[in-house]
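Novice: need a structure here:
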Amino acid sequence: MNIAFIAHDKKKDDLVRFTMAYENVLKDHQLFSTGTTGQRIMKETSLDIHLFKSGPLGGDQQIGALVAENSMDLVLFFKDPLTAQPHEPDITALIRLCDVYSIPLATNMATAEILLSGLKRGEFQWREIIKRQEGNQNES
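Specialist: The predicted model follows:
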């Protein structure tokens, strides 16, 4: 599965600790992240992560493009709801795209933990079915 990590500045420590706790689950998947967040995760774990630009420089949009292409399976976006973000329209667009394409999205640690518990149990097989169906439609 393709999994994306994004975290606002005040939530980066939380996401790093979260990925450390779930490293055994995450290591078997393709991982993507906005720049600074991904660098922090890689520094503290052995996870290999494809880095995009930092969020304010377009990284959120790069991940959003993968969501729109149905190439992202899960997004963990630890948002800071108490701090205004200069790139708020990009954040809103990414969340909207996850809703449009039914991509599971966690914006906090509690939801992320539930999603990764489901991933560990193999409950995301429906994503593979959707990708196969989409591939068959593109061949027609």
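Novice: could you use CA atoms for every contact and neighbour count after this?
Specialist: Noted.
Novice: A112 versus N70, what's the distance?
Specialist: According to CA to CA, to the nearest Å, N70 stands 20 Å off from A112.
Novice: more neighbours: these two, which one.
Specialist: Shown here are N70 and A112; by other CA atoms under 10 Å, A112 has more neighbours (21 against 17).
Novice: list the residues that contact the more buried one.
Specialist: When contacts are counted by CA atoms under 8 Å, 6 or more residues apart in numbering, A112 touches L76, L105, A106.
Novice: before we compare anything, build this one as well:
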Amino acid sequence: MNIAMIAHDSQKKEMVNFTFAYKHFLQNHSLISTKTTGEQIREKTKLNVKCVLPGPLGGYQEIGGLVGRNEIDMIIFFRDPLTAKAHEPDINELQRLSDVFKIPMATNMGTAEILVKSLNDGNMEWRNIVQEDRNRELVKQEALLRGIQLLMNGR
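Specialist: Now for the predicted structure:
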């Protein structure tokens, strides 16, 4: 499974602690994170983390794009609920996309623990079905494109 890991500055230590505590679960999955959060997770846990841009500089949109392409299976986003953010619309859009594409999203440690334990117990297998459907659709699209290319080349 592909898990997005995001944390506001005031929540980064909590995210690192969470990731360290669940390292034995998370090491079996692909982790994608905004830059600073990902670097801190990688440094403290030695887990492999793919980093995108910092959240306010386009990282939220990058992760949102992955959600829109069904390339994210879960989002763990430790938000700072007490501080207004200039990039609040980007955060709201990411939450909206998680709802549209039915991607589970935790915004605090309690919910994140439930999601990670549920994943470990095999309760997220429906996401594999979504991925299989997506892969079948990609194969169809590639075949269609090859057919169009052959027609355009006069073959």
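Novice: and the TM-score between these chains?
Specialist: Superposed pair, TM-score by TM-score structural alignment, normalised by the length of the first structure: 0.96. Supporting alignment: 140 aligned residues with a CA RMSD of 1.1 Å.
Novice: rewinding a little: which of the contacts of A112 of the first structure fall in strands?
Specialist: L76, L105, A106 (DSSP state E).
Novice: for the longest helix along the second structure, buried residues please.
Specialist: For the second structure, the helix reaching the highest residue count under DSSP state H is reported as helix 126-152. Neighbour counts over helix 126-152 of the second structure (16 or more other CA atoms under 10 Å) mark R127, Q131 as buried.
Novice: quick check, distance from it to the centre of its chain.
Specialist: Chain-centre distance of helix 126-152 of the second structure: 22 Å, with CA atoms, centre = their mean, to the nearest Å.
Novice: other SSEs contacting that helix?
Specialist: Using 3 or more CA pairs under 8 Å, 6 or more residues apart in numbering; DSSP states H and E, no helix or strand is in contact with helix 126-152 of the second structure.
Novice: average gap between whatever helix or strand V67 of the second structure lives in and the first structure?
Specialist: Using DSSP states H and E, V67 of the second structure sits in helix 59-68. Taking mean CA distance after the TM-score superposition for the first structure, the mean distance separating helix 59-68 of the second structure from the aligned residues in the first structure is 0.4 Å.
Novice: what's that helix aligned against in the first structure?
Specialist: Using TM-score structural alignment, helix 59-68 of the second structure lines up with residues 59-68 of the first structure.
Novice: follow-up on the earlier one: among the ones in strands among the contacts of A112 of the first structure, who's most crowded?
Specialist: For those, neighbours tallied by other CA under 10 Å; top is L76, 23 neighbours.
Novice: distance of it relative to R127 of the first structure?
Specialist: From L76 of the first structure to R127 of the first structure the distance is 16 Å (CA to CA).
Novice: likewise K43 of the first structure?
Specialist: K43 of the first structure is 30 Å from R127 of the first structure, by CA to CA.
Novice: equivalent analysis for N2 of the first structure, please.
Specialist: Remark: distance between N2 of the first structure and R127 of the first structure (CA to CA) = 10 Å.
Novice: between these two, what contacts are shared?
Specialist: Common neighbours of N2 of the first structure and R127, using CA under 8 Å, 6+ apart, are D73.
Novice: just so I have it, where are all the strands in the first structure?
Specialist: Under DSSP E, the first structure gives strands at 2-7, 30-33, 49-51, 74-78, 105-106.
Novice: which residues sit against the shortest one?
Specialist: Right, strand 105-106 of the first structure. Contacts of strand 105-106 of the first structure (CA under 8 Å, 6+ apart): L74, V75, L76, F77, F78, I95, C98, A112, L115.
Novice: average offset between that strand and the second structure?
Specialist: The superposed strand 105-106 of the first structure is, by mean CA distance after the TM-score superposition for the first structure, a mean 0.3 Å from where its aligned residues fall in the second structure.
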